[in-house]
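S.K.: below are the sequence and a predicted model for it; my questions follow.
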Amino acid sequence: MGTDREDSAAHWRERAACLNTEDPDLFFPVGSGVLTFEQTNEAKAVCAHCPVMMQCLTWALRAGRVDGIWGGTTEIERRRMKRRHDQMVTG
C-alpha cells in the first residue's frame, strides 16, 4: 500500500473539474470551425478552475495524448510544449 501522498497523486482524476460537466465530449472537439473554437474555449474554461490541471497536463504529456483538451491545452499546444522541451534537452 502506498503513502497518503502516493495514493492522492494516483487519484488526481477523481478531483478533476471535468468530472462535473454534463457532456464529456466537450473536451474532445472535432473540426476547425467557429463551433470547434468555441467548444475548445469552453473546455479550457473548465480546466482553468480545475484543482488538478497541472497533474492532468503532466499526465497527458507523459502519456502522449494527442486527442482532446487535457490540462487546459489542445493537441497543438502540447506538441509545441514537447517540441520546446525536446529542443532544450538536446541543446
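M.R.: Yep, it's here.
S.K.: hey, let's count contacts and neighbours off CA atoms from now on
M.R.: Will do.
S.K.: name the SS class of residue 51, please.
M.R.: coil (DSSP: H, G, I helix; E, B strand; the rest coil).
S.K.: how many residues are close by it?
M.R.: As a burial measure, residue 51 scores 13 neighbours (other Cα atoms under 10 Å).
S.K.: quick check: the gap between it and residue 72.
M.R.: According to Cα to Cα, to the nearest Å, residue 51 and residue 72 sit 12 Å apart.
S.K.: can you show me the helices along this protein?
M.R.: 4-10, 34-48, 53-63, 75-90 (DSSP state H).
S.K.: now these in TSV, with distance to residue 19 and mean neighbour count?
M.R.: Shown next, in TSV, are the helices of the chain (distance: least, Cα to Cα, whole Å; neighbours: other Cα atoms under 10 Å):
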stretch	distance to residue 19	mean neighbour count
helix 4-10	16	11
helix 34-48	10	16
helix 53-63	12	16
helix 75-90	20	12
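S.K.: try this one next to it:
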Amino acid sequence: MSRRSAYGLGTRRTADWRDLAACTDAEPEDMFPEGKGKDPAVQDARAFCLRCPVIHECLMDAMRAEGAAGKDNRWGVRGSLTGDERAALYRRNPGKWAAYRTRG
C-alpha cells in the first residue's frame, strides 16, 4: 500500500506507522492545542494518543526529530506528551530516552 507524498504530486511513499495513527483524521489544531498539560484541549489531544496503536512509534519519531531541541522548539502532543514534557524527557536521560517510555 502506498500513499501520496507531500514531496510532489507524482511521488508515492510506502505506507508506514503514521497511516495507523488515531489522530490521522483529527483536525490539526486538535493535536496542537494552546495551553499546558492539564488544560482541557491538551487532555483531548492526549485522549487520541492514549487509544492509538502506534503511540510508541509516534513518541520515538518526535524524540528523534526534535533531538536536543528546547521546549520552545517542540510543538503539539505526540505520543501523549506535550512539547514541554518531551523536552524534560530528553533532559532526564539524553542517551537513553528511547527506552524510557514503552507502550503498555
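M.R.: Right, received. Where do you want to start? Keep in mind it's a predicted model, so treat the numbers as computed, not measured.
S.K.: centroid residue for structure 1?
M.R.: residue 70 (1.3 Å; Cα atoms, centre = their mean).
S.K.: in structure 2, what residue corresponds to it?
M.R.: By TM-score structural alignment, residue 70 of structure 1 lines up with residue 78 in structure 2.
S.K.: who touches the nearest residue to that match once chain neighbours are set aside in this structure?
M.R.: Computed as Cα to Cα, 6 or more residues apart in numbering, the closest residue to residue 78 of structure 2 that is not its neighbour in sequence is residue 59, at 5.7 Å. By Cα atoms under 8 Å, 6 or more residues apart in numbering, the contact set of residue 59 of structure 2 is 78, 79, 80, 81.
S.K.: preserved in structure 1, out of those?
M.R.: Under the criterion both residues aligned by TM-score structural alignment, their matches' Cα atoms under 8 Å, these that remain in contact after alignment to structure 1 are 78, 79, 80, 81.
S.K.: quick one: those as CSV, columns for distance to residue 43 of structure 2 too.
M.R.: Putting these into CSV (distance: Cα to Cα, whole Å) gives the following:
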residue, distance to residue 43 of structure 2
78, 12
79, 13
80, 9
81, 10
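S.K.: residue 35 of structure 2: which of these is nearest?
M.R.: Closest approach to residue 35 of structure 2 among these (Cα to Cα): residue 81, at 12.8 Å.
S.K.: burial count for the closest one?
M.R.: Neighbour tally, residue 81 of structure 2, other Cα under 10 Å: 19.
S.K.: picking up where we left off before, out of the contacts of residue 59 of structure 2, flag the one nearest to residue 45 of structure 2.
M.R.: residue 80 (7.5 Å).
S.K.: hang on, the closest one packs against residue 54?
M.R.: No - applying Cα atoms under 8 Å as the test, residue 80 of structure 2 and residue 54 come out as separate, 10.9 Å apart.
S.K.: which one's more surrounded, those two?
M.R.: Comparing residue 80 of structure 2 with residue 54 by neighbour count (other Cα under 10 Å), the higher total belongs to residue 80, at 24 against 18.
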